[in-house]
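K.L.:
pasting the structure only:
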């Protein structure tokens, strides 16, 4: 319903500010709630750090962290670390998405493939893969390859499992209907199974983002000379909590932005499965 009004001359006036604000609030209510929570937490964090933990070497206030961001940005160290971690994450995560979806589709579509691969996938998923980090460094060195491998192996597993689950949980009544209309195996896969599994695939990718970021830090903690994990480690060794929180918050922001983008992608590709309560 339009909030514009008409005067005696019949000319429509612009919407009133109150109606404009209500419209904005309605369209962005989820974002507003999230931002409100973050602002409240930051204010509480600042208060506790300044009042109750002033001078502590374990906690830095948000304003101190922002100041550290500026210091690292001016020195160029921040951009170096972002570039290093960004390359490791992007290469490892993109490889995980491609390989994970391909293997998950194969496992979900073929019992034979699932019988062969399921024990291996379950074994890797139950193994603390981060503990394999030193082995990757021994095999691939301390360069980019070992970090990419850690990110890949951590991110690929939830993508495989969710994709496989999505394919195998397609409504059998829909498959029966497709068969009744003489749909080919290829048509059933592309037009029925794949769209139905899409929300599961994207959920697996979202889980992979978090595990991939853990892989970035894990790989850099073992052996690295740049990156967010290296920043966290080096800052903790010189008792610089602000530097530690710079690395942590940078990774957290990356995760939040990735989740928002994936949610939007899911709304576009599978709008029937997304709804706001």
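P.N.:
Noted; the coordinates are in hand. This is a predicted model, so every value here is computed, not measured.

K.L.:
only C-alpha atoms from now on, for both contacts and neighbour counts.
P.N.:
OK.

K.L.:
all helices of the stretch 51-200 of the chain, in order?
P.N.:
Using DSSP state H, counting those that start in this stretch, the helices of the stretch 51-200 of the chain run over residues 62-75, 77-109, 111-126, 133-140, 144-168, 172-180, 185-188, 194-222.

K.L.:
list the buried residues for the third one?
P.N.:
For helix 111-126, a neighbour-count test (16 or more other Cα atoms under 10 Å) marks 114, 121, 125 as buried.

K.L.:
what do you get for the shortest one?
P.N.:
For helix 185-188, burial by neighbour count (16+ other Cα under 10 Å) applies to residue 188.

K.L.:
contacting residues around that helix?
P.N.:
175, 178 (Cα atoms under 8 Å, 6 or more residues apart in numbering).

K.L.:
name all residues that make contact with residue 55.
P.N.:
No contacts exist for residue 55 under Cα under 8 Å, 6+ apart.

K.L.:
ok, it to residue 71 distance?
P.N.:
20 Å (Cα to Cα, to the nearest Å).

K.L.:
and if you look at residue 17?
P.N.:
Counting by Cα to Cα, the gap from residue 17 to residue 71 is 41 Å.

K.L.:
between those two, which one's more packed in?
P.N.:
residue 71 (14 against 10; other Cα atoms under 10 Å).

K.L.:
how distant is stretch 73-81 from the center of its chain?
P.N.:
24 Å (Cα atoms, centre = their mean, to the nearest Å).

K.L.:
one more: stretch 37-57?
P.N.:
With Cα atoms, centre = their mean, you get 26 Å for stretch 37-57.

K.L.:
check it against this one:
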């Protein structure tokens, strides 16, 4: 084999898959060692957890809870994504408003949202509206902050080019503003997804009788460790899958910018 062939780098896609498999294998090993140390009372083994999850997925009563969580998450994501994008864009365009609003948004972002839960319950009551509101509150602020900074940090040369070309506001938005700000906007949507999912699950834990969050809370009350671990694994797989897709889009957009 020639030196050129030896120096040739491995397929990047294959290398990423190998790294991913090694990471998963390492996590499983660490999980199993923690199981041996803590015992079944605190942590089920990977095999027992997967077996319990497969059992839950085969139960007819389980899927309505999954559907309830997905519906609440979908509504929350729409509100957080569109509301945060619209508000952040407006604040980014009007720089004075953005400079005033940004520290307020950061302070609200740092505020533990659970402190707002009694107010949400008083306004929306128990059920789907409260879960949607709680999820949207978690996700809308980071989306707004990322959109604000994305619009505010657009290179001035792009804006000058739009004025020289005498583009209408709608044309400038479509041709200049959106492509230039899109990478940071997608980054905000990725963070917003994770926090919205967290908010929906917290809402289901405290103000619902349906959904995966409710099942987790019920299992905690019964000290049902296998169910807790199985549901945590299901949520982790879902969150990692969606976040990985958004991260791949994010990286591609940043590489083109």
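P.N.:
Arrived safely. Because the structure is a prediction, the values reported are computed rather than measured.

K.L.:
so after superposing, what's the score?
P.N.:
The TM-score (TM-score structural alignment, normalised by the length of the second structure) is 0.85; 251 aligned residues with a Cα RMSD of 2.7 Å.

K.L.:
do you know which of the helices of the stretch 51-200 of the first structure lies nearest residue 250 of the first structure?
P.N.:
Closest of these to residue 250 of the first structure is helix 77-109, at 8.5 Å (criterion: Cα to Cα).

K.L.:
helices or strands up against the closest one?
P.N.:
helix 62-75, helix 111-126, helix 144-168, helix 194-222, helix 228-237 (3 or more Cα pairs under 8 Å, 6 or more residues apart in numbering; DSSP states H and E).

K.L.:
redo those helices as a markdown table? Include distance to residue 255 of the first structure.
P.N.:
Listed next are these as a markdown table, based on distance: least, Cα to Cα, whole Å:
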| stretch | distance to residue 255 of the first structure |
| --- | --- |
| helix 62-75 | 18 |
| helix 111-126 | 21 |
| helix 144-168 | 13 |
| helix 194-222 | 7 |
| helix 228-237 | 13 |
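
K.L.:
out of the ones you listed, which one sits most buried?
P.N.:
helix 144-168 (a mean of 26; mean count of other Cα atoms under 10 Å).

K.L.:
read off where that helix ends up in the second structure.
P.N.:
Counting by TM-score structural alignment, helix 144-168 of the first structure lines up with residues 128-152 of the second structure.

K.L.:
what's the average distance of that stretch to the first structure?
P.N.:
After superposition onto the first structure, stretch 128-152 of the second structure sits on average 0.5 Å from its aligned residues (mean Cα distance after the TM-score superposition for the first structure).

K.L.:
returning to what we had before: with the buried residues of helix 111-126 of the first structure in mind, which one is nearest to residue 270 of the first structure?
P.N.:
Once Cα to Cα is applied, the member of these that ends up nearest residue 270 of the first structure is residue 114, at 26.0 Å.

K.L.:
aligned partner of that closest one in the second structure?
P.N.:
Using TM-score structural alignment, residue 114 of the first structure pairs with residue 98 in the second structure.

K.L.:
who touches the nearest residue to that match once chain neighbours are set aside in this structure?
P.N.:
In space, and not counting its chain neighbours, residue 98 of the second structure is closest to residue 91: 4.5 Å by Cα to Cα, 6 or more residues apart in numbering. With contact taken as Cα under 8 Å, 6+ apart, residue 91 of the second structure is in contact with 97-98, 101, 148.

K.L.:
one more time with 10 Å
P.N.:
By Cα atoms under 10 Å, 6 or more residues apart in numbering, the residues touching residue 91 of the second structure are 85, 97-102, 144-145, 147-149, 151-152.

K.L.:
again with residue 202 of the second structure
P.N.:
By Cα under 10 Å, 6+ apart, the contact list for residue 202 of the second structure reads 113-114, 117, 131, 134-135, 196, 208, 212-214, 217.

K.L.:
and the corresponding residue of the first structure for it, how far is that from residue 29 of the first structure?
P.N.:
Aligning on TM-score structural alignment places residue 202 of the second structure opposite residue 218 in the first structure. According to Cα to Cα, residue 218 of the first structure and residue 29 of the first structure sit 36 Å apart.

K.L.:
how about residue 58 of the first structure?
P.N.:
36 Å.

K.L.:
residue 83 of the first structure now?
P.N.:
Note on residue 83 of the first structure: its distance to residue 29 of the first structure, by Cα to Cα, is 34 Å.

K.L.:
please apply the same query to residue 76 of the first structure.
P.N.:
For residue 76 of the first structure relative to residue 29 of the first structure (Cα to Cα), the value is 38 Å.

K.L.:
equivalent analysis for residue 142 of the first structure, please.
P.N.:
46 Å.

K.L.:
circling back: looking at the helices and strands packed on helix 77-109 of the first structure, spot the one closest to residue 266 of the first structure.
P.N.:
Among those, the nearest to residue 266 of the first structure by Cα to Cα is helix 194-222 (6.7 Å).

K.L.:
distance from the closest one to the second structure after superposition?
P.N.:
Mean for helix 194-222 of the first structure is 0.9 Å (mean Cα distance after the TM-score superposition for the first structure).

K.L.:
noted, bye for now.
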